[in-house]
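Chemist: only the shape, not the letters, is given here:
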């Protein structure tokens, strides 16, 4: 399986502007730039997209882990909070905090925590990131 996305850019890093497009068409010329990345400007940014990818990947991985344990979630809601830190002259993704609220009938708290931890460790996005990844999983 292969997936692709593309970026186009015009101008300097601070004053330029760019657009992101994904193979699926979900993003199609979606604007991004300095202000949307490092400020509150309109548009997206790479870190926001990584956070969305991580939340989606982890949540689906957990759904599969729960299914494998004979459990069907009523709801899984994950927020990925990404932290960037300056490192020398550049930046790095230092951490991602996954915050999960879940309703899983029939799951014990221990079983739920074990499956959530396994999903965090094994989802493909977690595995590609070189950042501290924490998980706060609440079974409601």
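Modeler: Thanks, I have the structure now. Because the structure is a prediction, the values reported are computed rather than measured.

Chemist: please make it C-alpha for all contacts and neighbour counts, starting now.
Modeler: Noted.

Chemist: and the strands in the protein?
Modeler: Defined through DSSP state E, the strands belonging to the chain, from first to last, are 5-10, 17-22, 30-32, 75-87, 90-103, 132-139.

Chemist: closest to residue 55 out of those strands?
Modeler: With C-alpha to C-alpha, the closest approach to residue 55 among the strands of the chain belongs to strand 75-87: 5.3 Å.

Chemist: show me the one of the strands of the chain that comes nearest residue 48.
Modeler: Taking C-alpha to C-alpha as the measure, those were each checked against residue 48, and strand 75-87 came out nearest at 7.8 Å.

Chemist: buried set for the closest one?
Modeler: Buried residues in strand 75-87, counting neighbours by 16 or more other C-alpha atoms under 10 Å, are found at 76, 78, 79, 80, 81, 82.

Chemist: could you check how far that strand is from the centre of its chain?
Modeler: A distance of 7 Å separates the centroid of the chain from that of strand 75-87, by C-alpha atoms, centre = their mean, to the nearest Å.

Chemist: show me what that strand is in contact with.
Modeler: Contacts of strand 75-87 from elsewhere in the structure, counted by C-alpha atoms under 8 Å, 6 or more residues apart in numbering, are 47-48, 51-52, 54-56, 59, 91-104.

Chemist: alright, now check it against this:
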């Protein structure tokens, strides 16, 4: 499997500095700063990119799991919310909430929940983020 790459360049000190993160594919390039990460300033931040990666990975994992179980979905839409909080004086990702909605013909709500939970556990990004204390899932059928 291929190795995926991204890079970031930071210039200056923590509070007055600024940076740019970009994907090797050039599909994304975004500015980030102290205010965009720890306040409500303009620009992106690493946690937002983690949220995008987790939402994308989980949506694909759920679609694959549903299809494998005989319930190919019409659509899977996921939002990931990454919580950055101070823990023992250090910024820490403490929780990630996955909120997903899927259109899946012919599936029961119980079977959908079972498959969604298994997809959350098996998603490569969920597994990579195993150090996060809590990853929750709210899954609903459309």
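Modeler: Cool, got the structure. Because the structure is predicted, anything quoted here is derived from the model rather than measured.

Chemist: please work out the TM-score for the two chains.
Modeler: Here the TM-score of the superposed chains, computed with TM-score structural alignment, normalised by the length of structure 1 as the reference length, equals 0.95; 139 aligned residues with a C-alpha RMSD of 1.0 Å.

Chemist: pull out the buried members of the contacts of strand 75-87 of structure 1.
Modeler: Among these, those buried by neighbour count (16+ other C-alpha under 10 Å) are 47, 51-52, 54-56, 59, 93-100, 102, 104.

Chemist: can you redo the strands of structure 1 as CSV with distance to residue 40 of structure 1?
Modeler: Rendered in CSV, the data for these read as follows (distance: least, C-alpha to C-alpha, whole Å):
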stretch, distance to residue 40 of structure 1
strand 5-10, 19
strand 17-22, 15
strand 30-32, 11
strand 75-87, 15
strand 90-103, 18
strand 132-139, 25
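
Chemist: relative to residue 112 of structure 1, which of the ones you listed is closest?
Modeler: Here strand 132-139 is closest among these (C-alpha to C-alpha), at 7.3 Å.

Chemist: any idea how far the closest one is from the chain center?
Modeler: Relative to the mean C-alpha coordinate of its chain, strand 132-139 of structure 1 is positioned 13 Å out (C-alpha atoms, centre = their mean).

Chemist: mean deviation of the longest helix anywhere in structure 2 from structure 1?
Modeler: In structure 2, taking DSSP state H as the definition, the longest helix is helix 46-68. Superposing on structure 1 and averaging over aligned pairs (mean C-alpha distance after the TM-score superposition for structure 1), helix 46-68 of structure 2 comes out at 0.4 Å.

Chemist: show residues contacting that helix.
Modeler: The set of residues that contact helix 46-68 of structure 2 without belonging to it, under C-alpha under 8 Å, 6+ apart, is 37, 72-73, 76-82, 84, 98, 100, 112, 115-116, 119-120, 122-126.

Chemist: let's see it at 6 Å
Modeler: The contact list for helix 46-68 of structure 2 (C-alpha atoms under 6 Å, 6 or more residues apart in numbering) reads 72, 76, 78, 79, 80, 82, 119, 123, 125.

Chemist: any idea which of the residues you listed is closest to residue 7 of structure 2?
Modeler: For residue 7 of structure 2, the nearest member of these is residue 125. The distance, counting by C-alpha to C-alpha, is 18.4 Å.
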